[in-house]
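Peer 1: Okay, predicted coordinates and the sequence, questions at the end:
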Amino acid sequence: MTSSTSQPRVIVIGGSLGGLNAALWLREAGCDVEVFERVPVPLEDRGAGIVLNPATIRYFIAHRLLDVTQISASAQWFRCMGNGGDLIYEEPCRYRFTSYNVLYRGLLSCFDERRYHLGEECIAFDQDADGVTVRFSSGRVERCDLLVFADGINSIGRRLLLPEVRQQYSGYVAWRGTVEEQELSPQAFAALHEAITYSLQADNHVLSYPIPNRDGTVEDGRRLTNWLWYRNATPGAELEDLLTGRGGERFTTSVPPGFVQERHLRQLREDAAALPPAFAEMIARTREPFLQVIIDIEVPRMAFGRVCLIGDAAFTARPHAAAGSAKAAEDAWKLGEAVKACGGDVVTALERWEPGQLALGRQLVARARHVGTRLQHGRWPVGESLPFGLYEIGDSAFDDELEDLG
């Protein structure tokens, strides 16, 4: 049996950043919320660096839980570097950077961990006029008023609701990694540590920025430097080879640290010698680079009666706008606001919520695709503004005052 509309029961599928944001904002809206994550252990060490947007940390700021300077590293400069390491452009910037682990731990600490269930994989659901029945691979069955799929790029919710939607491969992958600032030579550290730095090539591009260390340290000189190198990979045999792990495992959208074949890592480091020296050194000193396939996903709908898709489960934008985590958080906040405004009537809330989030997802995917094509094919002019932003370029910059986010 479902609960009354005065306190709707909500199940969130996916316990990452989008799912936790949804759980917290829906709890704020008066819902009884539980989160179910298919992975059996806490989601530590997922991803690497994240460019912050005010929307990403809205919950922390609105509840005055922390100071943004405690969870992020800042860059004072946006720089472009020539192949010889020469500085060819520089301007001040106001962007901040954090890591997946810092955000995940912070959001999880705000939720009731007794309502956060690991090792529970959703495999099916049925909805009727009164609620939704959710089934898990463990045999568990749950009943709720609202089912939120925040289960990411390989969403089971999207596959069940919209089986016709397919991932669209961009033609390139992102190699990623981090290195401790103190492991860099003085020359590389001086070139990189105060800045977000790009090097634009004819058919690839690379960038770096500082993020908190694994223990959360944001002290200059003790942080990590996060890097991404976008490289073309032909669909078919070349891409399939990259996605085959050391033990023959077949991956679909990313190959985690420790699983990339050694010969691919050797080739990566050899090829990096043609990059500016600071980048070549950083990549050579990275112990376990990993790779992410760059794709687009767009859905025609996000709301289905008492069921919805949020974040990457609905729209996956290329990383160049640096707004994937922000979009998931924004979807979640807007959903909580809609449920609150509708007095717990989740069907009406989803009807009101969907148009704005569809519009946001579509424009973000389109802008990130356009930016990525220009960056990857040498058509981004040196000195053009950084493409970071959720609703528009530039809205990821941080002002001194953030209190209005609540």
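Peer 2: Sure, I can see it.

Peer 1: hey, let's count contacts and neighbours off CA atoms from now on
Peer 2: Will do.

Peer 1: helices or strands up against the top helix by length along the chain?
Peer 2: As assigned by DSSP state H, the longest helix anywhere in the chain is helix 346-376. Helix 346-376 is packed against strand 204-211, strand 303-304, helix 324-341, with contacts defined by 3 or more Cα pairs under 8 Å, 6 or more residues apart in numbering; DSSP states H and E.

Peer 1: In addition, the following structure is provided for comparison:
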Amino acid sequence: MYKHPKIAIVGGSLTGPTLALLLLRAGFDDLTLYDAAPALATRTGGVMSLENTALDVLATIGIPQREIVTGRSDTIAQITVRNRRPIKTTRIPYPGRFTTWALLHAALRARLPGSVLHLGTRIVGLHESVRGPVVVRADGSSEPADLVVFADGRNSIGRRLLDPGRQTCYSGCVAHRGTSSRPGDPSGDFRRYDLGQGGQFNLAPVPGGQDWIFGLNASPNEFRAWFGVSPGERSYVTDGQIGGSARSRLDQEAVDRLPAAEAHLVVSTRRRAAVAIMDVDPPTSMVWPIGAGYAVLLGDALAPPRPVTARGANAGIEQAAGLVQCLRHGQLGDDLRDWERHCLPDAVATLERGLLISSRLGLGTSHTIPVLDGARR
């Protein structure tokens, strides 16, 4: 029986803090959340969608919609563009609301007790003891636990430690994004532009302006030419790492493919970022016995879906809620396996759905491109 398990959570973006707050609410107070970042992140933009199920989970830990929702609309305007002209608009109700990474991250962090949150602590290893797993910090120190939860995102150290056989591949697609201070459409709708094969453009209101994401194909050689590294070496490219050729290429794509107003929005946005979309082999497990304890993968650490699914944050939040429910029963082994049987098929199906949607849009290659195992991401 594990009525009061010692729990270590690795990862402080969205899923990890959500899990920590759910655990505290359920009475699990022997808890530590490790985050490699030295301080509260101040990243702006990063528009994302939250389904009603995820919003309900967040409400249980005291995060109301009014604190994180960016606009009044719950509608997606699907706009078909050909030859730079919008030819059809379909408004689709979305079963949820829209927020940004920054708003949700700040709301979660503000509610975490300082005694739980260990900032600037990078976990680099996992050892086995008689009692259970032992997390190893970058400074060489270690800490035992009954349960270790890796919620450390797409480039998860937990996945590399627990499931090293799963290959990471470059999809052949890059998501460029930026935030403009120009006011958005009065409707407040999330706008998705179908550009035909090989491109998609999303535009959404955020506090102080609009956030845009421009998905475009790029071969590994093109990625290296634009950003100076391969996708496997650096999947996230910050503004300071984006050179003139990458900016010029994106500007030209915007002028060639987007309506005039949207193209001007992209070209006039000076601060940008780019993300190489990486695929990971589908998981066959979420739970690993370590001595007398366990380790699990959660959210993007388990199975990072392509952004076109809009399921990344939603899946992590839903899995976290299910994990807390199973821990309430006090039998880690059997209940964790039940949780795995419930969550794993949906995680695999979401990966497959991302490939299907991307294929329909002509985004990425028909086969993914392997990257070197252990490369800096």
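Peer 2: Here it is on my side, so go on. This one's a predicted model, so the numbers in the text were calculated from it and none came from an experiment.

Peer 1: rewinding a little: may I see the buried residues of the longest helix of structure 1?
Peer 2: Of all the residues in helix 346-376 of structure 1, those buried under the rule 16 or more other Cα atoms under 10 Å are 346-350, 352-354, 357-358, 360-365, 367-369, 371-373, 375-376.

Peer 1: Quick one: closest of the helices and strands packed on helix 346-376 of structure 1 to Met282 of structure 1.
Peer 2: strand 204-211 (9.4 Å; Cα to Cα).

Peer 1: Now do that closest one: everything it contacts.
Peer 2: Applying Cα atoms under 8 Å, 6 or more residues apart in numbering, the external contacts of strand 204-211 of structure 1 come out as 49-50, 72-75, 97-99, 192-200, 218, 223-232, 375-378.

Peer 1: can you pull out the helices in the stretch 201-350 of structure 1?
Peer 2: Applying DSSP state H, counting those that start in this stretch to the stretch 201-350 of structure 1 gives helices spanning 237-242, 262-272, 277-285, 324-341, 346-376.

Peer 1: Contacts only, for Gly208 of structure 2.
Peer 2: Listed by Cα under 8 Å, 6+ apart, the contact partners of Gly208 of structure 2 are Ser181, Arg182, Pro183.

Peer 1: Which residue in structure 2 aligns with Ala233 of structure 1?
Peer 2: Using TM-score structural alignment as the criterion, the counterpart of Ala233 of structure 1 in structure 2 is Ala218.

Peer 1: likewise Pro276 of structure 1?
Peer 2: Per TM-score structural alignment, the equivalent position to Pro276 of structure 1 in structure 2 is Pro259.

Peer 1: Compute the number of surrounding residues for its match.
Peer 2: 17 (other Cα atoms under 10 Å).

Peer 1: ok, how many other residues are close to the residue lying closest to it once chain neighbours are set aside?
Peer 2: When the adjacent residues along the chain are set aside, Pro259 of structure 2 lies closest to Arg84, with 4.6 Å between them (Cα to Cα, 6 or more residues apart in numbering). Using other Cα under 10 Å, Arg84 of structure 2 has 17 neighbouring residues.

Peer 1: Could you do Pro289 of structure 2 as well?
Peer 2: Residues near Pro289 of structure 2, counting by other Cα under 10 Å: 15.
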